[in-house]
Each structure stands twice: as structure tokens, then as C-alpha cells.
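Visitor: A structural model of the following input is requested.
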Amino acid sequence: MTIKVAIAGARGRLGNAALQGITEMHDMEVVAAFDYKHGGLFLHDTVINEEPGGIPFYTCFATMVAETEPDVLLDVTDPDAVFNNAKQAIEHGVRPVIGTSGISNESLATLEELAHARQVGTIIAPNFSIGAVLMMKFSAMAARYLGDVEILEMHHDRKLDAPSGTAVKTAEMIQAVRAAHVQGHPEEQEIIPGARGADIEGMKIHSIRLPGLLAHQEVLLGGEGELLSIRHDTMDRKSFIPGITLAIREVMNRNDFVYGLEKIID
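Guide: All right, here's what the predicted structure looks like:
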């Protein structure tokens, strides 16, 4: 069986990398690109024109479903678009695989409720990198024993949300095993607001945005007389393809809601 995939965000760098990666899979086919513009045009690699034979663009979700019958919607757009895209997918029986971070907890709860009500498999992955997911899992393992934690996440300067979805997900995984407590000196004074970063139950998250970066995260865990550093670096968006294709195959076998790629990695 060939899995038919529609991509929202195919014009972007991650979307185009995903398109190329999926095309190389023997059991998958990209059948459509969902966008807010370019309806009726075709995507040929990175070129958009009127010549048939490429990936057709659609601006109407219902029309796309009727004409191409996708099994899965891969969404790598942005937080402003992803909720409505995922909602439409579930309502049309198309399984969404979401790789966009910055989705609000309220939106996540709504999508989870809708996915369960319609029994449409849904996977939301703040990070598709297998290495990054392992970094999160290892950090949660370590936090059972080293409970003072700071997260440093570094991304390119075009990223919209801060902290990153990966950093938030890491903190949530650590929350499950770490007793909430204030870190640092009890009388610590923040001379410049924000200097100590975002606070999640005493953990600190620091966000860096600079040109030249792609996606990087380091989790620092401190103990008496020791420091453990767990770091992951992404140098090429091709590193996301194994996680994307894993999620696409997995979502075809599910009728529930999954938040986090770590849930489907043993």
C-alpha cells in the first residue's frame, strides 16, 4: 500500500526537504501541497509554475481531499495556520502529522478531543529529529537523579516562537520526574528582567536566536561537585526525514492522539 501524503508548508525549507525525502520512500507518495496561495499551480522541486506534472497546489482543503484523496497531512507551517489545518484534516478523515512548534495548550487539547471523537490518528511532534528525541529522553532519565536543570536552546533568527517546542517538551518530560523547586540562591536578584530565562517549576529555559544556527539544545544538570551536559545539534534539515517518515507510517496504524515522537520510539 502506498501512503498518499499532502504537505502544508511545502514551499518552506523543511517542507521541501520533507517532500524530497518522502519522494524517495517506496511506500509513500506526495499527492498535493496545501497552501494559502498558488492554487492551480504546480511545484516542480523548488519551482512553481503552470506546467502539469509537478505537485498540485490547493487553497481549499475540501477540494484537495476530493481530488487527491490523501491519507496523511504533513504540516510544517507555523502556529497561526497549523491549528485550522489540523482541524480540517481530522474533520475530513485525513491523519495529521504536525511538525510545527508553538501550538498553545488550548489548541492541543481541542485537537486531542477532536481526534478521539473522530478516531483519526494524529501525531504532533515538536521535533522530528531522532537524535533530539533521544536527547529529551536521556535528560528526563538523568533528572531523576540530578534535579537542578537549565535548558539552553539555540535556533536560527527566523524562528517565530520562544522557547522552542523542543525545549518546552523537554521541560514537560523532566517535570514528570522532578520535584518542583526553586534553583539557585534563595535571595537571588535578577538585575535585568529575563536574565535568568523562562521559569518552569524552578527550571530555567534560555532561548538564543542568531543567524548561522539551525536547531541546537543543551540540557545542563547540576549536582554537588558535578555537571552533566546532554547536547544535540542539527546541522541539516535532512536529519528530520527519518522521524517524519516514521511518524507518517505510525499514524496510519493509529486512531488516537500522540504528542511527542518519544511516544512512538521504544
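
Visitor: can we go C-alpha only for contacts and neighbour counts from here?
Guide: OK.

Visitor: Name all residues that make contact with the residue lying closest to residue 30 once chain neighbours are set aside.
Guide: Ranked by Cα to Cα, 6 or more residues apart in numbering and with sequence neighbours excluded, the top spatial neighbour of residue 30 is residue 5, at 4.7 Å. Contacts for residue 5 (Cα atoms under 8 Å, 6 or more residues apart in numbering) come out as 28, 29, 30, 31, 32, 70, 71, 72, 73, 74.

Visitor: what helix or strand is the residue lying farthest from the centre of the chain on?
Guide: Distance to the chain centre peaks in the chain at residue 187, reaching 37.2 Å (criterion: Cα atoms, centre = their mean). Assigned by DSSP states H and E, residue 187 belongs to no helix or strand.

Visitor: Just confirm residue 182 contacts residue 200, I think it does.
Guide: No: between residue 182 and residue 200 no contact is recorded; they are 9.6 Å apart, counting by Cα atoms under 8 Å.

Visitor: Which residue ranges of the stretch 1-150 of the chain form strands?
Guide: Read by DSSP state E, counting those that start in this stretch, the stretch 1-150 of the chain holds these strands, from start to end of the chain: 3-8, 28-34, 42-44, 47-49, 55-58, 72-75, 95-98, 122-124, 148-155.

Visitor: Relative to residue 256, which of those strands is closest?
Guide: For residue 256, the closest of the strands of the stretch 1-150 of the chain is strand 122-124, at 6.3 Å, according to Cα to Cα.

Visitor: ok now that closest one, how far from the chain's centre?
Guide: With Cα atoms, centre = their mean, to the nearest Å as the basis, strand 122-124 stands 9 Å off its chain's centre.

Visitor: Helices of the protein, residue ranges please.
Guide: Listed in chain order, the helices found in the chain under DSSP state H are 13-23, 61-68, 79-91, 105-118, 130-143, 165-175, 241-251.

Visitor: what's the closest of those helices to residue 38?
Guide: Taking these one by one with Cα to Cα, helix 61-68 is closest: 13.1 Å.

Visitor: Next one: residue 128 from residue 99, what distance?
Guide: For residue 128, the distance to residue 99 (Cα to Cα, to the nearest Å) stands at 7 Å.

Visitor: To clarify, my last question referred to residue 181.
Guide: To residue 99, residue 181 is 31 Å away according to Cα to Cα.

Visitor: One more, please, to line up against the first structure:
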Amino acid sequence: MIKVLVSGAAGRMGREVLKTVFHSDDMVLVSAVDPVAPGQSTAVLTGVADMQLVVEADLAEALKRHSPDVMVDFTTPRSVAGNVELALNAGVRPVVGTTGLAAADIERLSRLAAEKKLGGIIAPNFAIGAILMMQFAVAASKYFPHCEIIELHHDQKLDAPSGTAIKTAELIAARRGDFVQGLPAEVEKIPGARGGEFSGGIRIHSVRLPGFVAHQEVIFGGLGQTLTIRHDSISRESFMPGVQLAIRRVMDLQELVYGLEKVIFEN
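Guide: Now for the predicted structure:
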């Protein structure tokens, strides 16, 4: 049985992870941590009456007391790097869905994981369909180098653009290289109207509205035609098969990897 601690347990994603781990035959939920909800019952948070855990406030203490195999983190961009460092130093493998990690933090944490010989997974998106969307977009960019990304999320999301959009742009830029598209003398009448420009010339547009969960489309333009590749998560349940996969696969890793595709498509 894989012992799992959930960090950010009181959040919307955290509650879904609690239920998923609790109902997984090869996992045991040993701790729920969230400094904004100490003392709350996980049974009340999740609606699962048999889940008899109380939310703890101190991550470092919980890691020490429960000795989990894996920490799943869905917290905030401000706290995630420190949480992953605490986990690695405690000998615990991190599975991270929190977005907003800086590239420098990922590099530093990767070095620490290598020193500890511990596996870890940082995934901008755990939905299998979203991973496929990114892979299809990379394949399309060979034939349609002109593209822009539109990502749409709920209005409580703390970072923009999304980690998925950034990861998609990284993958496309690595495939097609730097590419200049549009008019060099283009004028924005309202600053930011053309979105943010990612390295390599890819424009990313972020939408934040109630009613959305997590959505992204990559629009390609060519001579007399367009191609749109889109993925929609209409429920947070869509991320849970990927979370389960990451928890299982991280047990066999000895390094920190960025992107769920690294373990899905490795064979």
C-alpha cells in the first residue's frame, strides 16, 4: 500500500484527491494538511463518512509524524516550492499539481531530488486528455507553425497564464523553434490585447470567468485553413486518473520530472 499525504486538502482539488486516494485499493490516506482549515473533519469536507481524519496545519510535522511515501500538493504558487522542499528533505516523493512554480525553483528542486535519489512529478495538468491535446499540438506545429493559445479557467485561479498553456508553448517552441508571426508594426490599442508573448513568438491569452473549470485550445492558421485542438475539463474528477497514475509511477522514479507525459509516453 502506498501511504499518501495530501497537502492543500481543503481546496477543491485537494478534496477530490482525498476521495480518490481513500477509494484506491493500493493506497492509504495517512494525512490531510491545510493551514487554512486546521481541525476540520475530512468526512465533512468530502462527504465520505468513513474518512476519519482531521485536517492538520503543519506540513513539516505531518511529514515527520506519518512518514508517507508520497505527498500530493495542490496548494498555492506561494507555498508549493517550500512544500516540495520539505517533502524531499523528509524522504517523501512529491506529486505536484500546483501551478506557478518558477523555472529556477524547478531546477533547484530537481537537484535536491537527484541528491536524495527520490522520484517526483510536477504536472501542469493531470487530465489525460490535456496531455494528449499538448502532444497533438506539437505534432501539428510541424505543418502549421502559426499558432496561438487560449486558456480558460475559473475566476478563482491565482496564476495566469496557466501551467498547461506555458507547458504547451514550451513543447511547441522546442519543436518548431523561434518563429515570427503577425505584423512587426502591430499596435495594441489596449495594452495586452494580443495576449502575452511566450519565448519563441507564441501568443497566450488567458480567460478567467465563473462557470469554467479548465479548458484550452490551440489555434493554428495556414493557407486557406485553420486547425483548432481543444480540451475541456468539465469536472475536477477528470484530473484524478492522472493523479492516481502519478502516485503509482513516482514510486519507481529516482528523479524529479516535469510533465505527466514523461511517465505516460515513456514506453
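
Visitor: Which of residue 181 and residue 99 of structure 1 has more residues huddled nearby?
Guide: The neighbour count for residue 181 of structure 1 versus residue 99, taken as other Cα atoms under 10 Å, is higher for residue 99 (26 against 12).

Visitor: The most centrally placed residue in structure 1: what's it in contact with?
Guide: In structure 1, the residue lying closest to the centroid (Cα atoms, centre = their mean) is residue 126, at 2.7 Å. Residues in contact with residue 126 of structure 1 (Cα under 8 Å, 6+ apart) are 98, 99, 100, 101, 165, 166, 169, 260, 261.

Visitor: Take those and write them to JSON lines, including distance to residue 230 of structure 1.
Guide: As requested, those are arranged in JSON lines below (distance: Cα to Cα, whole Å):
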{"residue": "98", "distance to residue 230 of structure 1": "26"}
{"residue": "99", "distance to residue 230 of structure 1": "23"}
{"residue": "100", "distance to residue 230 of structure 1": "23"}
{"residue": "101", "distance to residue 230 of structure 1": "21"}
{"residue": "165", "distance to residue 230 of structure 1": "17"}
{"residue": "166", "distance to residue 230 of structure 1": "14"}
{"residue": "169", "distance to residue 230 of structure 1": "15"}
{"residue": "260", "distance to residue 230 of structure 1": "19"}
{"residue": "261", "distance to residue 230 of structure 1": "18"}
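
Visitor: Most neighbours among the residues you listed, which one?
Guide: Using other Cα under 10 Å as the neighbour criterion, residue 98 leads the contacts of residue 126 of structure 1 with 28 neighbours.

Visitor: What separation do you get for the counterpart of that one in structure 2 and residue 255 of structure 2?
Guide: With TM-score structural alignment as the matching criterion, the partner of residue 98 of structure 1 in structure 2 is residue 96. The gap separating residue 96 of structure 2 from residue 255 of structure 2 is 14 Å, by Cα to Cα.

Visitor: Equivalent analysis for residue 152 of structure 2, please.
Guide: When residue 152 of structure 2 is compared with residue 255 of structure 2 (using Cα to Cα), they lie 32 Å apart.

Visitor: Next, the contact list for the residue farthest from the centre of structure 1, please.
Guide: Taking Cα under 8 Å, 6+ apart as the test, residue 187 of structure 1 contacts no residue whatsoever.

Visitor: so the match of residue 98 of structure 1 sits right up against residue 126, yeah?
Guide: No: with contacts defined as Cα under 8 Å, residue 96 of structure 2 does not count as touching residue 126, sitting 9.6 Å away.

Visitor: that older thread, for residue 54 of structure 1, find the nearest of the helices of structure 1.
Guide: The minimum distance between residue 54 of structure 1 and the helices of structure 1 falls on helix 13-23, with 11.7 Å, by Cα to Cα.

Visitor: and the closest one, what other elements does it pack with?
Guide: Secondary-structure packing of helix 13-23 of structure 1 (3 or more Cα pairs under 8 Å, 6 or more residues apart in numbering; DSSP states H and E): strand 3-8, strand 28-34, helix 241-251.

Visitor: again, 6 Å this time
Guide: Using 3 or more Cα pairs under 6 Å, 6 or more residues apart in numbering; DSSP states H and E as the contact criterion, helix 13-23 of structure 1 has no neighbours among helices and strands.

Visitor: Check the mean deviation of it from structure 2.
Guide: Helix 13-23 of structure 1, aligned to structure 2 and superposed, deviates on average by 1.0 Å (mean Cα distance after the TM-score superposition for structure 1).

Visitor: tilt between that helix and strand 28-34?
Guide: In terms of direction (axes from the mean of the first three to the mean of the last three Cα atoms, to 10 degrees), helix 13-23 of structure 1 departs from strand 28-34 by 150 degrees.

Visitor: mind checking how far residue 65 of structure 1 is from residue 142 of structure 1?
Guide: In this structure, residue 65 of structure 1 lies at 45 Å from residue 142 of structure 1, with Cα to Cα as the measure.

Visitor: ditto for residue 40 of structure 1
Guide: Using Cα to Cα, one gets 51 Å for the distance from residue 40 of structure 1 to residue 142 of structure 1.

Visitor: More neighbours: the two, which one.
Guide: Comparing residue 40 of structure 1 with residue 142 by neighbour count (other Cα under 10 Å), the higher total belongs to residue 142, at 18 against 12.

Visitor: Can you find the partner of that one in structure 2?
Guide: So, by TM-score structural alignment, residue 142 of structure 1 is matched to residue 140.

Visitor: Please report the number of neighbouring residues for whatever residue of structure 1 lines up with residue 55 of structure 2.
Guide: When structure 1 is aligned by TM-score structural alignment, the residue opposite residue 55 of structure 2 is residue 57. By other Cα under 10 Å, 25 other residues sit near residue 57 of structure 1.

Visitor: Same question for residue 8 of structure 2.
Guide: The local packing count at residue 8 of structure 2 equals 28, with neighbours defined by other Cα under 10 Å.
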